[in-house]
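K.L.:
One predicted model, sequence on top.
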Amino acid sequence: MTPEQYRQFQRGLDAIREAERGPTGDALASTPTLDLWRVLIDRRPYPMLVLWGEVSGHPKLGTDMITTSRLIALNRNAGWARSVSRWYKLGRPFAAFEADLASRMGQANAKPGSLVFHLPGFAAIDDAVALEQILADHIALMRRIGANHGID
């Protein structure tokens, strides 16, 4: 592992540990908000999850449409997500926007994914069980790699 790979790997493990503890009130107070967010998956060469949406209050990007760094954890009930690089407060999910738009168009029973969504290289993932499994598999893989390299 090169020194840069080591630093990136350690950053990922640190994010996993932080996500397991959950964010502090202070951390969330200064955290960017992600609105109209959706979880996306890139399956090449192995599943990688990110969040896409409109961020506000980002320290480098301000307000813009973004794709986050790799998603580590997502807690919809508590309203937060953790990527490798930072915490996010979750605002309105894209699925709610879809439902509102479908209702306005007379399709009151529209399901998530009814709007065509295309970001090259990614697909939307709306299955909460599959999402949790992919996150758990990634964390387990990171821990195995870390153990094999003496990184905790």
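P.N.:
Good, I have the coordinates.

K.L.:
C-alpha from now on. contacts and neighbour counts both.
P.N.:
OK.

K.L.:
I'd like to check what contacts the helix or strand harbouring residue 49. Which residues are they?
P.N.:
Residue 49 belongs to strand 48-58 when assigned by DSSP states H and E. Residues outside strand 48-58 that contact it (CA atoms under 8 Å, 6 or more residues apart in numbering): 31-42, 62-71, 83, 94, 135.

K.L.:
Over to stretch 8-25?
P.N.:
Applying CA under 8 Å, 6+ apart, the external contacts of stretch 8-25 come out as 72-73, 82-87, 139, 142-143, 151-152.

K.L.:
could you give the angle of the lengthiest helix in the chain to strand 48-58?
P.N.:
For the chain, the helix with the greatest residue count under DSSP state H is helix 128-148. With axes from the mean of the first three to the mean of the last three CA atoms, to 10 degrees defining the directions, helix 128-148 sits at 100 degrees from strand 48-58.

K.L.:
returning to that earlier point: from the contacts of stretch 8-25, which is closest to residue 117?
P.N.:
Nearest to residue 117, judged by CA to CA, of these is residue 83 at 21.8 Å.

K.L.:
want to compare, so here's the second one:
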Amino acid sequence: MRSARPRLTLRQIALRNARAAADVDLLESGWRPDARTLGTAPRIEAWIETLYPGTSQLALAGKVSGHPVLGDRHILTSPILARGPGWIRTESRFYTLGAPGPVVAGETFHELLARLKAEAPPQSDAGFTPPTFNPPDWRDADDALPKPTDGCK
């Protein structure tokens, strides 16, 4: 089983949003991503357009490779902000587009994901150990605090 994606800090969210807004401004002014920008972007194959859950915004579902956080696996992108020939800009990053996937009418995202996983070659998790988290035991923390001596109750 894969570990859950780490939650972004408020600072990371602010930086991501600022970069996305700057890219959208550039794209609206006529700029297009160059080979260097797209050369470092993850690639998404066998993709289909779908709605991002809980919104009316479009996203892509498919098999990504070279993702800096998620690695190589099936994903649902964040909502699409802009698109061009062979690329998209989502809320989080640019992606280059491989071949689109087969569309099955009425298929939900979860049905698509199950189908894509069934069609994918098996991957070994050998040697993978999920991280563990051992939270501190705070139940008796008050016992370790000094008792007030200045008349406070």
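P.N.:
Ah, there it is. Just so it is clear, the structure is predicted and the values come from calculations on it, not from any experiment.

K.L.:
How about the longest helix of structure 1, which residues are buried there?
P.N.:
By neighbour count with 16 or more other CA atoms under 10 Å, helix 128-148 of structure 1 contains the buried residues 131, 134, 135, 138, 139, 142, 143, 146.

K.L.:
got it, and stretch 82-89 of structure 2?
P.N.:
Within stretch 82-89 of structure 2, the residues scored as buried using 16+ other CA under 10 Å are 82, 87, 88, 89.

K.L.:
in structure 2, which spans are helices?
P.N.:
With DSSP H as the criterion, structure 2 has helices at 10-28, 35-39, 109-119, 141-144.

K.L.:
number of nearby residues for the residue lying closest to residue 114 of structure 1 once chain neighbours are set aside?
P.N.:
The spatially closest residue to residue 114 of structure 1, leaving aside those adjacent along the chain, is residue 98, at 7.3 Å (CA to CA, 6 or more residues apart in numbering). Counted with other CA atoms under 10 Å, residues neighbouring residue 98 of structure 1 total 18.

K.L.:
try residue 90 of structure 2
P.N.:
Around residue 90 of structure 2 there are 20 other residues, counting by other CA under 10 Å.

K.L.:
repeat for residue 55 of structure 1
P.N.:
The burial count for residue 55 of structure 1: 24, using other CA under 10 Å.

K.L.:
so what corresponds to it in structure 2?
P.N.:
Per TM-score structural alignment, the equivalent position to residue 55 of structure 1 in structure 2 is residue 64.

K.L.:
any idea how far its match is from residue 99 of structure 2?
P.N.:
Separation of residue 64 of structure 2 from residue 99 of structure 2 (CA to CA, to the nearest Å) stands at 12 Å.

K.L.:
Much appreciated, bye for now.
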